[in-house]
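*Asks:* I would like to see how this sequence folds:
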Amino acid sequence: MAQWQYKTLLVEFQKDGLLGEKYIDEDETEAVLNEEGRRGWELVTASLTPEGMMFFCKKELPPGSQQAETAEDEPETVEAEEAPDDGALGSIRIF
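*Replies:* Predicted structure coming up:
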């Protein structure tokens, strides 16, 4: 029976200006999901949250291996590069 490892990715909303509307940077999101796919992670589903979009991914553990990450691990934050038009920074938290 297959065993799975799971990962969540939170792509936080960015703002267009000080009081502008919130949005998800599609290029940033696509780049992160493609990178995780190259690492073997498969996107299972996505959900809108108050902070942004949460993506749920999984990958199969090799037979005989144990879960590499535990729930006690600290989330990793990956900073996005500066957006060329307004300089806003976004971030993606990997739990």
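
*Asks:* only C-alpha atoms from now on, for both contacts and neighbour counts.
*Replies:* OK.

*Asks:* for the chain, which segments count as helices?
*Replies:* Remark: helices assigned in the chain by DSSP state H are 26-38.

*Asks:* one more, please, to line up against the first structure:
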Amino acid sequence: MQWQYRTLLVPFQKDGLLGEKYIDEDEAEAALNEEGRRGWELVTATLLPEGLMLFCKKERQINQLPLDAVAEAEAVEEAEDAPDDGTVGSIRIF
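*Replies:* Below is the predicted model of the structure:
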């Protein structure tokens, strides 16, 4: 079995000028649900200084394009659906 991996960064939000940093749960949930519809499964998450890094995986099918071609095709698909700055909301997909 071969796997593909994807990382998503859910950046911290701030409450006010000097407010506490927090993760927008609705935004994180929406991003995870979207990736789940695309077949990605959350493996783990870790806190970084910038926010929450989510690590996802999905099985690579035998008849699927090579991993680099798949990543390129998904990047094109995401670019067509995403805002001009390459993010989904404020979540960055790597």
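
*Asks:* TM-score for this pair?
*Replies:* TM-score for the superposed chains, counting by TM-score structural alignment, normalised by the length of structure 2: 0.79, backed by 81 aligned residues with a C-alpha RMSD of 1.9 Å.

*Asks:* which residue in structure 2 lines up with Pro50 of structure 1?
*Replies:* The alignment partner of Pro50 of structure 1 in structure 2, by TM-score structural alignment, is Pro49.

*Asks:* next, find the distance separating that match from Asp26 of structure 2.
*Replies:* Pro49 of structure 2 sits 20 Å away from Asp26 of structure 2, going by C-alpha to C-alpha, to the nearest Å.

*Asks:* could you do Pro66 of structure 2 as well?
*Replies:* From Pro66 of structure 2 to Asp26 of structure 2 the distance is 34 Å (C-alpha to C-alpha).

*Asks:* likewise for Gln2 of structure 2?
*Replies:* According to C-alpha to C-alpha, Gln2 of structure 2 stands 31 Å off from Asp26 of structure 2.

*Asks:* what are the ranges of the strands in structure 2?
*Replies:* 2-11, 13-14, 21-22, 41-48, 51-60, 87-88, 91-93 (DSSP state E).

*Asks:* redo the ones you listed as TSV? Include mean neighbour count.
*Replies:* Formatted as TSV, the strands of structure 2 follow (neighbours: other C-alpha atoms under 10 Å):
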stretch	mean neighbour count
strand 2-11	18
strand 13-14	14
strand 21-22	14
strand 41-48	13
strand 51-60	18
strand 87-88	18
strand 91-93	17
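
*Asks:* correct me, but Val78 of structure 1 touches Phe95?
*Replies:* No - using C-alpha atoms under 8 Å, Val78 of structure 1 is not in contact with Phe95; the gap is 11.0 Å.

*Asks:* pretty sure Arg93 of structure 1 contacts Thr77?
*Replies:* Yes - counting by C-alpha under 8 Å, Arg93 of structure 1 does reach Thr77; the two are 4.4 Å apart.

*Asks:* got a list of what Ser90 of structure 2 touches?
*Replies:* If you count contacts by C-alpha atoms under 8 Å, 6 or more residues apart in numbering, Ser90 of structure 2 has them with 10-11.
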